[in-house]
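[1] For reference, the sequence and a predicted model appear below.
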Amino acid sequence: MSKKTDFYQNLEPYLVCKDYTVSHEEYQVMFNKEFDMLVTIPVPKNISDYYKSEDYISHTDSKKSLFDKVYQAIKNITLKRKLKLINSFNTKSKKVLDVGAGTGDFLKVCKTNSWEIFGSEPDSGARNIAAKKGVNLEKDLSKLQNQQFDVITLWHVLEHVENLQEYITTLKSLLTENGRLIIAVPNFKSYDAIKYKEFWAAFDVPRHLWHFSKTSISKLFSYENMKVEKILPMKFDAYYVALLSEKYKYKKSKPFSAFINGFKSNFKAKSTKEYSSLIYVLKKQ
């Protein structure tokens, strides 16, 4: 981006959301009209403490609760789809970087399919679990700065990044000239987001600092001379997010209602293209 952008300027009230995972504190979710994006305020100084929960499933391989089992079952299906996506790119070498790699399952699948794997994950517990799977992860991107990758993936990671503008600049620098950047994020314009409002699980404040639309992703990356090549749906997310949202709203599990609303979200998105979560494939212009 040509100049420093303050995403916290000229904000309009949108919603007040609660942290249902760790603190039960309330946070403002504000609308940034310029970028068609929502912003969580305030950002806690000790943000890492808000990930310290057994309920934060991307940092564990837990299969204890209904939500855990659904998450793990969906994960196994989506891993195959993610691999198929990166295999569709015509790359000179096969170097993949997974940012926010969690417990390393995606990179493990890539490794068994002839990709040279690299990854970062700030959570030490998740890194330790990944290491036991033969996937060694860096704490952050600093040790990878002198390399370039054919594919860089961020599966539900960009919404967590504190220094958004600088991070996008870094991601571009790590990408080969003909490489692909894959960004998967929740979509606050989806039917399930609009239906559940402050109870929508994908707001996940304060861990999710930003809440993106198709417009905001295109605009943010266009400032770095990158363009969206294609947008793909993550249809399973509607069901999982609805399952959690029902629990937050009614304080008990309502799997039937969640299934109906997840189905409605995907059905309506057939025409609107506003799925619960979206995958953006980006490249340098």
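    Great, that's in hand. Residues are numbered from 1 along each chain as shown.
[2] From here on, just use CA atoms for contacts and neighbour counts.
    Will do.
[3] which one is residue 167 nearest to, not counting chain neighbours?
    Excluding the flanking residues, the one nearest residue 167 by C-alpha to C-alpha, 6 or more residues apart in numbering is residue 161, at 7.4 Å.
[4] ah, wrong one, I meant residue 124
    residue 139 (7.7 Å).
[5] mind listing what that neighbour touches?
    When contacts are counted by C-alpha atoms under 8 Å, 6 or more residues apart in numbering, residue 139 touches 120-124.
[6] ok, now with 7 Å
    Residues in contact with residue 139 (C-alpha atoms under 7 Å, 6 or more residues apart in numbering) are 120-122.
[7] In strands, which of those appear?
    residue 120 (DSSP state E).
[8] What is the burial count for residue 172?
    22 (other C-alpha atoms under 10 Å).
[9] let me redo that: residue 70
    Around residue 70 there are 14 residues (other C-alpha under 10 Å).
[10] Three-state assignment for the closest residue to it other than its chain neighbours, please.
    In space, residue 70 comes closest to residue 240 once its chain neighbours are excluded; the distance is 7.3 Å by C-alpha to C-alpha, 6+ apart. Counting by DSSP: H, G, I helix; E, B strand; the rest coil, the backbone at residue 240 sits in helix.
[11] For residue 240, grab the count of nearby residues.
    Neighbour tally, residue 240, other C-alpha under 10 Å: 21.
[12] now it: how far from residue 151?
    Using C-alpha to C-alpha, to the nearest Å, residue 240 is found at 27 Å from residue 151.
[13] here comes the other one, which I'd like you to weigh against the first:
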Amino acid sequence: MNTKINFDKNLIPFLECKDFTVSGEVYQVQRNLDFDMLVTTPVPKNLGDYYKSEDYISHTDSKKTVFDKVYQGVKNITLKRKLKLINSFKTKEKNILDVGAGTGDFLKVCKNNSWNVFGTEPNLEARNIAQKKGVILLEDLSEFKTQKFDVITLWHVLEHVENLEEYITTLHTLLAEKGRLIIAVPNYKSYDAKYYKEFWAAFDVPRHLWHFSQKSILKLFSTVHLKVDKTLPMKFDAYYVSLLSEKYKTGKMNPIKSFYRGFVSNRKAKTTKEYSSLIYVLKKQ
């Protein structure tokens, strides 16, 4: 990037959201007109403390509740789809870097399918769980200096990154010349986001600092000459997010109503292409 981006410029109020997972605090979600994305303000100084919850399931392999079991079951299906996607790329070395790898399940699947796996995860407990699965994760990207990767994946990670501009530049640097960068993020322009509004679970303030549209991803990554090659839906997310959103809104899961809202969201997205979450496949221009 040649010039530093001021993400606080041209912000207008969008809505107020509550942290339903940890603190109960209320945060402002404002719209950045330049990048057509939303910004959570303020960012807590002790942001790491907001991940310390048993409800933050990506840092555990919990199967205590029905919700946990559904989550883990769906995760197994999506892992196969993710593997199929990366196997569709013609790569020379088969080196993959998974950023924010959680408990290492995706990299374990990749490793079992002849990929050379590397990963980062800031949460110590999650890293320890991954290590027991034979997946060694480093704490952050700064530990990769000169390596290049054929595929870099961020599955619902970019929305958590504090130094967004710097992070995007680093990802570009780590990507091999004909490599692919895969970014999966929630889409605040989906039907379920518009329906649930401040109760939409994928706002997940303050852990989610940024809330992207298709235009934001296109514009942000064009600054480092990465082009969106393909955009794919994550259809399960509409149901999962609606289930949580319904709980936040009414105090109950309401699985039938949640399933209906997820179904409607996916049906509408067939026309609008605005699915609850989207996968972006990017490559160097």
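    Thanks, I have the structure now. In this text the structure is predicted, and so the values were computed from the model without any measurement.
[14] distance of the residue nearest to residue 167 of the first structure from residue 258 of the first structure?
    Between residue 161 of the first structure and residue 258 of the first structure the computed distance is 29 Å (C-alpha to C-alpha).
[15] out of these two, which sits in the busier spot?
    residue 258 (22 against 16).
[16] I figured the more buried one hits residue 239, correct?
    Yes. Using C-alpha atoms under 7 Å, residue 258 of the first structure makes contact with residue 239 at a distance of 6.3 Å.
[17] re the thing from before, mind giving me JSON lines with the contacts of residue 139 of the first structure and columns for distance to residue 247 of the first structure and neighbour count?
    Output for these, formatted as JSON lines (distance: C-alpha to C-alpha, whole Å; neighbours: other C-alpha atoms under 10 Å):
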{"residue": "120", "distance to residue 247 of the first structure": "32", "neighbour count": "22"}
{"residue": "121", "distance to residue 247 of the first structure": "29", "neighbour count": "23"}
{"residue": "122", "distance to residue 247 of the first structure": "28", "neighbour count": "17"}
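[18] cool, now which of the contacts of residue 139 of the first structure survive the switch to the second structure?
    Of those, the ones still in contact in the second structure (both residues aligned by TM-score structural alignment, their matches' C-alpha atoms under 7 Å) are 120-122.
[19] Please give the element, helix or strand, for the closest residue to residue 82 of the first structure other than its chain neighbours.
    If the residues on either side of it in the chain are set aside, residue 82 of the first structure comes closest to residue 106, at 7.9 Å by C-alpha to C-alpha, 6+ apart. According to DSSP states H and E, residue 106 of the first structure maps onto helix 105-111.
[20] Average offset of that helix relative to the second structure?
    Following superposition, helix 105-111 of the first structure is found to deviate from the second structure by 0.1 Å on average (mean C-alpha distance after the TM-score superposition for the first structure).
[21] From the chain's centroid, how far away is that helix?
    17 Å (C-alpha atoms, centre = their mean, to the nearest Å).
[22] Equivalent analysis for stretch 121-138 of the first structure, please.
    In terms of C-alpha atoms, centre = their mean, the centre of stretch 121-138 of the first structure is set 18 Å apart from its chain centre.
[23] can you check stretch 143-162 of the first structure too?
    That offset, for stretch 143-162 of the first structure, works out to 12 Å (C-alpha atoms, centre = their mean).
[24] how about it: buried residues?
    Neighbour counts using 16 or more other C-alpha atoms under 10 Å place 148-161 of stretch 143-162 of the first structure among the buried residues.
[25] for stretch 119-133 of the first structure, same thing?
    In stretch 119-133 of the first structure, counting by 16+ other C-alpha under 10 Å, buried: 119-123, 126-130.
[26] Just the ones in helices from the residues you listed, please.
    126-130 (DSSP state H).
[27] CSV for these, including distance to residue 100 of the first structure?
    Formatted as CSV, those follow (distance: C-alpha to C-alpha, whole Å):
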residue, distance to residue 100 of the first structure
126, 10
127, 10
128, 14
129, 14
130, 12
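[28] Give me the distance between residue 156 of the first structure and residue 253 of the first structure.
    Taking C-alpha to C-alpha, one finds residue 156 of the first structure at 24 Å from residue 253 of the first structure.
[29] With residue 19 of the first structure instead?
    In terms of C-alpha to C-alpha, residue 19 of the first structure sits 18 Å off from residue 253 of the first structure.
[30] Kindly report the same for residue 105 of the first structure.
    28 Å.
[31] how deep is residue 112 of the first structure tucked in, by neighbour count?
    10.
[32] quick one, what contacts it?
    Applying C-alpha under 7 Å, 6+ apart, no residues contact residue 112 of the first structure.
[33] any idea how far residue 118 of the first structure is from it?
    Taking C-alpha to C-alpha, one finds residue 112 of the first structure at 13 Å from residue 118 of the first structure.
[34] tell me the SS of residue 4 of the first structure?
    coil.
[35] show me where the stretch 51-200 of the first structure has strands.
    Ranges of strands in the stretch 51-200 of the first structure, per DSSP state E, counting those that start in this stretch, are 95-99, 116-120, 149-155, 175-186.
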